[in-house]
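Visitor: Sequence first, then the predicted structure, then my questions.
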Amino acid sequence: MLNICLFIAIFTKLFVSISGLDATPDWLYSSDPDCGLSPCQLIESRNFICEQHYVTTDDGYIINVQRVVNPILKAAGKKTIKPVVLQHGLFGSSVHFLVNSAGGFAADWTNGTGSVDITTEGRNLAYFLSNFGYDVWMPNSRGNKFSRNHTNLNPKKDPSFWRISFDEMIAYDSPAVIDYILQKTGFENLAWVGHSQGTLLIFGLLSEKPEYADKIKPFIAMAPIAHVTHITSPIRYLTEIPGLMDFFYVAGGELTAPQVLLDLMAEQVCGQQVVQPACGNLLFLVCGYDAEQFNFTRVPVYYSQGLGGTSAWNLLHFGQNIVNKGFLKFDYGALINYQRYGTFEPPAYDLGAITSQNIILMGSANDVFADPTDVETLRKSLKVPFTEYRIADQQFSHLDFIWAKNVVDQVHKPMLDMLKKFQ
């Protein structure tokens, strides 16, 4: 397994550089219409209106953000309740909140669901919240396939474009997105719903810039991550391969798989019903096992749409924190650390500096990324009151927060109750 992971990392870099393939050719299509669609195409396929927004950060990165507009509520003259940001996790994108089921069409659920089967129609979080009257915004973190633009740097020609990790997402992306949305909507605060790395960004931001506590009400952390010392996903074993972390540091660059290969896998392999359980097991290997709540018929969509990509340094940063056993900034080595931080070791994000009392932790017992032991470390680090919601399903895993069959009852309905307290 470990050698395979190393091979994939190296092969991907070589394939992209040699072939130049960065898009799916016209001849490849999937029997599932959600495969290969852009975020806006997905949103519009459910009869919502999609707005594309581009947020430029102070260091020149251009963050692509999709806004979901409910035309039924708009036509009725109903104002949205408040902005809600949905922030994806590591390797993810805004698409993660759009493809859990084929349902989720534009409707008005503000006075109840009527004849709609919400357990099916509500599985995609973005559509679910929009149908209940929320103004949904979905940023794509720098370096994923939808946010590969910069005011000066070319991601295909300038290696420095990829010398980024979640440090920059904390320092630049998150505050830029928050300020942009508040300016556009006229609201004083917004809700932030993060998944995995999408939670880490706000834990980091609130520790570095406590003033953002007044702008984020509430912060709902699904599968909350700050510390990753006890992560049990095979990703942790990448840190034990001699020389691999050094390779990632020196090589840098983009870390993804060519979209044409993902679509080939989705259509020609995982699109075959007899193979779908095996394809699902590959996801379980990395993200945790919960076959009962996994919709195997969506496997081709998950393969086609699931990998948004990131920088090699971002994954390396997680590896460093596994080894260093802390929520630390990027480790450049003693000399560069001293130049950047004034210390030979990378400094820690001080979770004790967080002042927000509007934090909600949504955790589960079977999460291989947000390990319960690490979540307990997070709890103890917070010096302010917070709310905790534990998923009742003991098999609920990391990806279940966005893709489980019972996600409406386990996550979305409780989340709606939480949001109503901050209207």
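Guide: Happy to help now that I have it.

Visitor: C-alpha only now, for contacts and for neighbours.
Guide: Will do.

Visitor: which secondary structure elements does the longest helix anywhere in the chain contact?
Guide: Scanning the chain for the longest helix, with DSSP state H as the assignment, gives helix 2-19. The elements that helix 2-19 packs onto, with contact taken as 3 or more Cα pairs under 8 Å, 6 or more residues apart in numbering; DSSP states H and E, are strand 254-255.

Visitor: circling back: may I see the buried residues of the longest helix of the chain?
Guide: Under the neighbour-count criterion of 16 or more other Cα atoms under 10 Å, helix 2-19 has 9, 12-13 buried.

Visitor: now swap in stretch 414-423 and tell me
Guide: 415, 418-419.

Visitor: and the comparison structure, right after this:
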Amino acid sequence: MWNYFEDVRERIRKNLISVIQENGYPWEEYEVTTEDGYINTMLRIPYSNKNKSNNNERRPPVILCHGMDCCSAVFLNESRLAYFLADQGYDVWLPNNRGTTFSSHVSLDPTKDKEKYWNFSWHEIGFYDIPAFVDFVIKHTGFQKIYYIGHSQGTTAYAVFASERPEYNEKIALSCLLGTAIATDSQIYSYGLLFFLYIFVPFLQFIDRFIFRIHQIPFSALLRTTSTYTGASTLGWYINMLVIFFAAGNANFDQAAKFDLMKFSQTTPNTSSIRQAYHYVQVMRRGRFTKYDYGPEKNLKKYGSIEPPEYNLSKVTSPVALFYGKNDMYNDYRRDKLDEKFANVVYIHVADDEYFNHIDFLIAKDSVSLLYNDMVEIMRKYKAV
């Protein structure tokens, strides 16, 4: 795909780095290689520009994991969560998952080896990418326990990570899960995009199987380019925001009032494997948080059963804090019962805004008062060591 031409990848990378530099924060860049050969870029903000005199101080590390079709820029552009945490005295790490424009492979080329390179869902992100990020941060900081914050697919991947690699629970001081996308079909008939995906993704799967292979989520590059060139005008901004709200929940223009669409669309949407979308729809259709369904024959070979097994969330024993929006289409805080499924939910927070939706976790102008202050308060109760 054209987004993987080197000039485009480098342009997106430079844009992200410039965002950090423009805000006056120090940054570092690392490459993290997973067990199965993906090379993922991770950025770091080691300290805040507000307390440079103490830049040799040992700070507790926190990993911020982005959602599907995003990259680490979502924590830097509008939400500014990375800067907020750095200002609060944290060592902030910003990984980019496999499949983003910040990812490559030790031997596979994303354009020449499409079948193999894009053969993953969010299961592999949780099983391979997150453990590699966690181990890397622990090795470079000397801390034995670190914080994890994930949004959307970042919460899904964490549920895979902590249930499928339960030994890693000992390495997490606290996970803060924002806008959980785990094991619920409670709202798929209520909102536009989920219903659209519920109907449209099987159609894509038919094309994928019988006409031509689809490897990446379609239209991401087109949406990014369109938003960049149309979002400058008031009408263009409004129309683009309606599209975003279609993918996030009912419109919340109040919280999006200061949203800089032009800056956001320089890096988002990013790129993801189509299997990530397929996997979500499988979960929605079953109403259960299961592994990827390859079909009865392949399931039998891979799992020993014709049906994909369900993830055992009771194995997530590390402390978990859940953060919800009342207007979030991807979960229903009154019905998902994650506090019963995870073994150790220590805190539940519902943003005090009736219209707070899935994208508001990234763009809301009142994030500090609605979310971040409470997040840091609970983090300080579960100290990284």
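Guide: Received the coordinates, thanks. Just so you know, these numbers come straight off a predicted model, no measurement behind them.

Visitor: nearest to residue 287 of structure 1, of the buried residues of helix 2-19 of structure 1?
Guide: residue 9 (17.8 Å; Cα to Cα).

Visitor: Counterpart of that closest one over in structure 2?
Guide: When structure 2 is aligned by TM-score structural alignment, residue 9 of structure 1 is left unaligned.

Visitor: isn't residue 9 of structure 1 right next to residue 253, touching?
Guide: No - using Cα atoms under 8 Å, residue 9 of structure 1 makes no contact with residue 253, being 10.9 Å away.

Visitor: ok, so of the buried residues of helix 2-19 of structure 1, who is nearest residue 265 of structure 1?
Guide: Checking the buried residues of helix 2-19 of structure 1 against residue 265 of structure 1 by Cα to Cα gives residue 12 as the nearest, at 14.4 Å.

Visitor: Quick check: that closest one vs residue 145 of structure 1, distance?
Guide: Look at residue 12 of structure 1 and residue 145 of structure 1: by Cα to Cα, to the nearest Å, they are 15 Å apart.

Visitor: What count of nearby residues applies to whichever residue in structure 2 pairs up with residue 401 of structure 1?
Guide: Aligned counterpart of residue 401 of structure 1 in structure 2: residue 361 (TM-score structural alignment). For residue 361 of structure 2, the count of nearby residues is 29 (other Cα atoms under 10 Å).

Visitor: can you pull out the helices in the stretch 51-200 of structure 2?
Guide: 81-87, 114-117, 122-124, 130-141, 153-164, 192-210 (DSSP state H, counting those that start in this stretch).

Visitor: Select, out of those, the one closest to residue 95 of structure 2.
Guide: helix 130-141 (7.0 Å).

Visitor: ok, average deviation of the closest one from structure 1?
Guide: After superposition onto structure 1, helix 130-141 of structure 2 sits on average 0.6 Å from its aligned residues (mean Cα distance after the TM-score superposition for structure 1).

Visitor: does the match of residue 401 of structure 1 belong to a helix or a strand, and which?
Guide: According to DSSP states H and E, residue 361 of structure 2 maps onto helix 360-363.

Visitor: Equivalent analysis for residue 298 of structure 2, please.
Guide: Residue 298 of structure 2 belongs to helix 296-303, assigned by DSSP H and E.
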